[in-house]
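Novice: Need coordinates for the below:
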Amino acid sequence: MTKPIKIEIQQLRPLQATVGMLEVEEKRKHVGSLDGKALKQLLSAAPIPTVLGKCGEHYIIDHHHLARALSDGAISQAYAEVVEDFSTLSETQFWDAVIERRWVHPYDERGILRALSIIPEDVAGLADDPYRSLAAFVRNAGGYMKTPEPFAEFQWAAFYRTRIPVWANSLQFKAAVEQGVYLASSPDARTLPGFKRPNRKSCNEA
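Specialist: Now for the predicted structure:
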């Protein structure tokens, strides 16, 4: 890895097609509440990890929600940390490399796998997957553990997509989160990253 560098938000290229906009909005409100010094400390302490492509373009491999929140909040710069330099690779070799490392996620807002061309050119073009927001709020509520597994929250989003009806208002979303926390400890979820095994009573307990 290299030393974090300051970079324009519009220079960041996504490696996924969607985000959860409710999570983005929470992050936007948070960064918008900070003064200049606090914002700089936050962004420099957690730089956006990128991989270099042709012409030195920065492709995001994590923190897409933060990048979109900064974009929506009209914050023009962030800090990036280059974890790999693939700038000498051909376009085909570049995509082969990021796919091999599980850094790319070309699924649409319905959770359907698409061609790589669905990934937008910049973070402002990321579409909303509401179940990605649900997965994040369930994790924050303690439903499952945060994990370094690539795109773990999207796996939980796919899990909930077939089990929880989409909501129409904040009250229904709150109920969806509660249901999501309950389902997170069910046997169906045990193969998902971050699954929290329920405490079992010993055979000697009454």
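
Novice: From here on, just use CA atoms for contacts and neighbour counts.
Specialist: Noted.

Novice: How about residues contacting the lengthiest strand in the chain?
Specialist: Longest strand of the chain, by residue count under DSSP state E: strand 77-85. Applying C-alpha atoms under 8 Å, 6 or more residues apart in numbering, the contact partners of strand 77-85 are 1-9, 43-44, 46-53, 58, 67, 70.

Novice: Drop anything exposed from these.
Specialist: Buried members of the contacts of strand 77-85, scored by 16 or more other C-alpha atoms under 10 Å, are 4, 7, 9, 43-44, 47-53, 58, 67, 70.

Novice: Inside helices: which ones of these?
Specialist: Using DSSP state H, the subset of the buried ones among the contacts of strand 77-85 located in helices is 43-44, 67, 70.

Novice: What is the burial count for residue 10?
Specialist: Using other C-alpha atoms under 10 Å, residue 10 has 15 neighbouring residues.

Novice: which one is it nearest to, not counting chain neighbours?
Specialist: Residue nearest to residue 10 in three dimensions, not counting chain neighbours: residue 122, with 6.3 Å by C-alpha to C-alpha, 6 or more residues apart in numbering.

Novice: how close does the one you found get to residue 171?
Specialist: 32 Å (C-alpha to C-alpha, to the nearest Å).

Novice: Could you also give me the structure for this next sequence, so I can compare it with the first?
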Amino acid sequence: MDTELSARIVELRPTQGALGMEHVREKMRLTSRTPELERATFLREHALRVVRGPGGTLHVTDHHHWARAWYELGIEVVPVMIACDYSDRDHDSFIAALRERRWLHPFDEQGRETPVEALPPSIAVMPDDPYLSLAAFVRMAGVYSDSPEVNAKFAWAGYFRERVQGDFASIAGFAKALAEAVAASRQDEARGLPGFNVKA
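Specialist: Okay, here's the model as predicted:
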């Protein structure tokens, strides 16, 4: 389908329970340093991928971190790309479709699976899971990659959660945790995680 349009960011609903705020801050930095005349093009290049749900609601299936970054920067209307229209379905069949496409990740900031009903009602109130930031930065380092079939960062965040105990309240603490995450990604157990790059 892939229909492009604009939407008010406060009306978008997440399909995952948490995000990594350090990763969000990096996307805030990238957005802020984009010259004003190029900002609209930049936003379109990172358009949020959404699906239309029952009643016409829009649910973000990709780019939650861009969405939160733009919200934090006060951008009210953002470009979205509608991947699928499920507006004619009831709630249960809509959720089933999201699960089938692997577009639903109802995990809280502790990595615990929660009921779908417990998902945050908006991008603005998604809690911080620092392990998702670790997973994002390790991916940037080329350790693993996402595929269209699976969002690997959740598996990697869970892997790091079991192996890295960090003080995420400071830059130094996060840097130390990131170093430990990179070291953990070199362990043999990491080779079985989705997207692992054997050349990293």
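
Novice: sorry, back to before: tabulate the ones in helices among the buried ones among the contacts of strand 77-85 of structure 1 (JSON lines), appending distance to residue 178 of structure 1.
Specialist: Output for these, formatted as JSON lines (distance: C-alpha to C-alpha, whole Å):
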{"residue": "43", "distance to residue 178 of structure 1": "31"}
{"residue": "44", "distance to residue 178 of structure 1": "34"}
{"residue": "67", "distance to residue 178 of structure 1": "28"}
{"residue": "70", "distance to residue 178 of structure 1": "29"}
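
Novice: Just the closest of those to residue 160 of structure 1, please.
Specialist: residue 67 (24.9 Å; C-alpha to C-alpha).

Novice: Run through the residues that contact that closest one.
Specialist: 9, 48, 78, 123.

Novice: Distance to residue 28 of structure 1 for those residues - can I get that in TSV?
Specialist: Shown next, in TSV, are the contacts of residue 67 of structure 1 (distance: C-alpha to C-alpha, whole Å):
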residue	distance to residue 28 of structure 1
9	14
48	16
78	13
123	14
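
Novice: returning to what we had before: quick one: which of the buried ones among the contacts of strand 77-85 of structure 1 is nearest residue 26 of structure 1?
Specialist: residue 70 (11.2 Å).

Novice: Skip the chain neighbours and tell me the closest residue to the closest one.
Specialist: The shortest distance from residue 70 of structure 1 to any non-neighbouring residue, by C-alpha to C-alpha, 6+ apart, is to residue 28 (6.4 Å).

Novice: how far away is the most centrally placed residue in structure 2 from residue 9 of structure 2?
Specialist: By C-alpha atoms, centre = their mean, structure 2 has its centre lying nearest to residue 64, at 4.3 Å. From residue 64 of structure 2 across to residue 9 of structure 2, the span is 11 Å (C-alpha to C-alpha).

Novice: intersection of neighbour lists for these two?
Specialist: With C-alpha under 8 Å, 6+ apart as the test, residue 64 of structure 2 and residue 9 both reach residue 123.

Novice: For stretch 173-192 of structure 1, buried residues please.
Specialist: 173, 176-181, 183-185, 189, 192.

Novice: All the helices of structure 1, in order from the start?
Specialist: Under DSSP H, structure 1 gives helices at 21-32, 36-45, 64-72, 91-100, 130-140, 152-161, 170-184.

Novice: which parts of the fifth one are buried?
Specialist: For helix 130-140 of structure 1, the buried set under the neighbour-count rule, 16+ other C-alpha under 10 Å, comprises 130-139.

Novice: and if you look at the second one?
Specialist: Using 16+ other C-alpha under 10 Å as the burial criterion, the residues of helix 36-45 of structure 1 that qualify are 39, 43-44.

Novice: helices and strands around that helix, which ones?
Specialist: strand 77-85 (3 or more C-alpha pairs under 8 Å, 6 or more residues apart in numbering; DSSP states H and E).

Novice: how about the strand it packs on, aligned to which bit of structure 2?
Specialist: Alignment note (TM-score structural alignment): strand 77-85 of structure 1 is matched to residues 77-85 of structure 2.

Novice: mind checking how far that stretch is from the chain centre?
Specialist: 15 Å (C-alpha atoms, centre = their mean, to the nearest Å).

Novice: With stretch 126-142 of structure 1 instead?
Specialist: Offset of stretch 126-142 of structure 1 from its chain centre (C-alpha atoms, centre = their mean): 9 Å.
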